[in-house]
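In: Structure of the sequence below:
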Amino acid sequence: MEAREVLEKVKNNEISIEEAEKYFKKEPFEEMGYAKLDTHREIRSGFAEVIFCARKADEHLLKIFTRLYEQDGEVFGTRASEHQYELICEKFPEVVYDPLSHILKIEKKDKKRIGKIAVCTAGTADISVAEEAAQTAEYFGANVERIYDVGVSGIHRLLSRLDTIQSANCVVAVAGMEGALASVLGGLVDKPVIAVPTSVGYGASMNGLSALLTMINSCANGIAVVNIDNGYGAGYIATQINRMGVHQDE
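Out: Just a heads-up that it's a prediction; the model follows:
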């Protein structure tokens, strides 16, 4: 539970002061031997801890997933395999797995979403990374508009959705090859652009390094760049910007 939720329960006589006191006396992390769960991360930063599933032992992943679910009633995992989904599904049949983005999650059904983030891709091959960004932002409470396959080789496709993109609080530009989409968007919007280079491309793209260098060297203003294929990082930062945009409008 969040601190505010605990206080609301005390106010509504749903839990006693003594029970609330136990919650606030907890350590800021939970020691599991092989992991230290950051149970107070949401209190400090507004975002609960997320599981990076890749390369975790089955036993460790299952126990971490279980403890985070018990803590918050929802869990979000990135870079999960089909095998890991099947493992978690045995204990939590309600878990949802997206084989495209490799996201594994249990999400609260009554979640409120605010603002708007536009997630754009240059090509269809970039969608797996874009979905990691989009679903991260949605999990953390943002409305997301997906605008896919609008790369510079057919820029009229991008221009046809410009009104929607310009109305967002933040834009995520996901592109491989030469990574030019971020620069184009940076010159068309008055909001921050989070550029995500992907490892999509032929030999000289060097598994995304070419797109990364293009984005870092962009002459357009207002562009920030995350690591190659880091959809999660882009979705997280975009959510922070979106929250600020919503609060400014209030």
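
In: only C-alpha atoms for contact and neighbour calcs from this point on.
Out: OK.

In: Now the longest helix along the chain: buried residues?
Out: The helix that spans the most residues within the chain, counting by DSSP state H, is helix 231-249. Across helix 231-249, burial judged by 16 or more other C-alpha atoms under 10 Å covers 231-243, 245.

In: Also this sequence, please, to line up against the first:
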Amino acid sequence: MTEPDLGALDAVATLDLDRAARRGYPEAVYCAGKSPDQVRLIAAAVRDAAQVSLFTRAHAEHAAAVLAELPDAAYDESARLLAWPPVPPTPTGGLVVVVSAGTSDLPVAREALLTAQYLGREVELVVDVGVAGLHRILGRLELLRRARVIVVAAGMDGALPGVVAGLVSAPVVALPTSVGYGAAFEGVAALLTMLNACAPGVGVVNIDNGYGAGHLAAQIAAPTPEPAPEPTEAP
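Out: Okay, the predicted model is just below:
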């Protein structure tokens, strides 16, 4: 195991070690655009600080660098996400249901699912229920109506979040994916459809932003804080 060069780390990143205390959720490391060596330095600092962390958008070389410093980290190759410590916390709060319109949307959906799970929520995944066969989503209504919040990942025409929002009382986090043929413009078509959703209660995150969708869902489904005790009057 290689010890971090603190001088080199200072040139790469400044870890926000107080974020969990300040916001209730730890910092995540976005690996895209970083070299494997840079990610390795950050992973070593995370280890030394005993800092809970997610590593997102990690390709195989990033994953190898993280695992060199955090060998027990959990790695989901499809979601391109690593989590350390590897065991999710005991879930609290409400249920987060993540819906993937098609199998091709599944990597982004899994990123959202794992993010919500590692941020402490109970999660369920529903796969391949796009609008080309509406009976499929209608067949999952019992589960959808138990959710505190629903994340819907869809590419192509991006219509599924609006359909789901018209069937449930929970808020829907719409997650456009870059799946689709040429006129889908790598997710722009789905993004615009979701922004123009007819059903109320739909919030939209950026294209392929599974981490952002999962984080928002975890916040929405967080436990309700206990009310502060009423002050007692002096005798």
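
In: Touching the longest helix of structure 1 from outside, list them.
Out: Outside helix 231-249 of structure 1, the residues that touch it by C-alpha atoms under 8 Å, 6 or more residues apart in numbering are 78, 114-117, 129-137, 140-142, 169-172, 194-196, 226.

In: go on, stretch 76-91 of structure 2?
Out: Taking C-alpha under 8 Å, 6+ apart as the rule, stretch 76-91 of structure 2 contacts 52-60, 63, 70, 72-75, 107-111, 117-122.

In: where does that stretch sit relative to the chain's centre, distance-wise?
Out: 11 Å (C-alpha atoms, centre = their mean, to the nearest Å).

In: Now do the buried residues in that stretch.
Out: Neighbour count says stretch 76-91 of structure 2 has Asp76, Ala79, Arg80, Leu81, Leu82, Ala83, Trp84, Pro85, Pro86, Pro88, Pro91 buried, by 16+ other C-alpha under 10 Å.

In: Also stretch 26-42 of structure 2?
Out: Pro26, Glu27, Ala28, Val29, Cys31, Pro36, Gln38, Val39, Arg40, Leu41, Ile42.

In: Of those, which is the nearest to Thr14 of structure 2?
Out: The nearest member of the buried residues of stretch 26-42 of structure 2 to Thr14 of structure 2, counting by C-alpha to C-alpha, is Ile42 at 9.0 Å.

In: Please say which position in structure 1 that closest one maps to.
Out: In structure 1, the residue matched to Ile42 of structure 2 (TM-score structural alignment) is Ile64.

In: go on, Ile207 of structure 2?
Out: So Ile207 of structure 2 corresponds to Ile228, using TM-score structural alignment.

In: so that match sits in a helix?
Out: No - counting by DSSP: H, G, I helix; E, B strand; the rest coil, Ile228 of structure 1 falls outside a helix, being coil.

In: how close does it sit to Asn207 of structure 1?
Out: Computed with C-alpha to C-alpha, to the nearest Å, the distance linking Ile228 of structure 1 and Asn207 of structure 1 is 8 Å.

In: Please pull up the equivalent of Ile137 of structure 2 in structure 1.
Out: Residue pairing (TM-score structural alignment): Ile137 of structure 2 is matched to Leu158 of structure 1.

In: oh, I was asking about Phe55 of structure 2
Out: Looks like Phe55 of structure 2 aligns to Gly77 there (TM-score structural alignment).

In: just Ala20 of structure 2 next, same as before
Out: Using TM-score structural alignment, Ala20 of structure 2 lines up with Glu42 in structure 1.

In: Its match and Leu68 touch, don't they?
Out: No - between Glu42 of structure 1 and Leu68 there is no contact under C-alpha atoms under 8 Å: 11.9 Å.

In: quick one: which of those two has more around it?
Out: Leu68 (20 against 15; other C-alpha atoms under 10 Å).

In: quick one: stretch 105-124 of structure 2 to chain centroid distance?
Out: How far stretch 105-124 of structure 2 lies from its chain's middle: 5 Å, per C-alpha atoms, centre = their mean.

In: so where is it in structure 1?
Out: Using TM-score structural alignment, stretch 105-124 of structure 2 corresponds to residues 126-145 of structure 1.

In: Might one say that Asp37 of structure 2 is in contact with Ala65?
Out: Yes - between Asp37 of structure 2 and Ala65 there is a contact at 6.9 Å, judged by C-alpha under 8 Å.

In: Now for structure 1: which strand has the highest residue count?
Out: For structure 1, the longest strand by residue count, based on DSSP state E, is strand 114-121.

In: follow-up on the earlier one: so of the buried residues of stretch 26-42 of structure 2, which two are at opposite extremes in space?
Out: That would be Pro26 and Pro36, which, of the buried residues of stretch 26-42 of structure 2, are the farthest apart (C-alpha to C-alpha) at 21.6 Å.

In: All the helices of structure 2, residue numbers only.
Out: Using DSSP H, helices in structure 2 cover 6-12, 19-23, 36-48, 60-69, 106-118, 134-138, 141-144, 160-165, 188-195, 210-220.

In: Report the two members of the buried residues of stretch 76-91 of structure 2 separated by the largest distance.
Out: Between any two of the buried residues of stretch 76-91 of structure 2, the greatest separation by C-alpha to C-alpha is 22.4 Å, found for Arg80 and Pro91.

In: how near is Ala197 of structure 2 to Leu67 of structure 2?
Out: Distance from Ala197 of structure 2 to Leu67 of structure 2, by C-alpha to C-alpha: 41 Å.

In: ugh, wrong one, I meant Thr224 of structure 2
Out: Taking C-alpha to C-alpha, one finds Thr224 of structure 2 at 36 Å from Leu67 of structure 2.

In: cool, and Ser35 of structure 2?
Out: 15 Å.

In: residues touching the residue nearest to the match of Ala20 of structure 2 when sequence neighbours are not counted, list them.
Out: Nearest-residue entry for Glu42 of structure 1: Ala48, 4.4 Å, with adjacent residues in sequence omitted and distances by C-alpha to C-alpha, 6 or more residues apart in numbering. Applying C-alpha under 8 Å, 6+ apart, we find Ala48 of structure 1 in contact with Thr39, His40, Arg41, Glu42.
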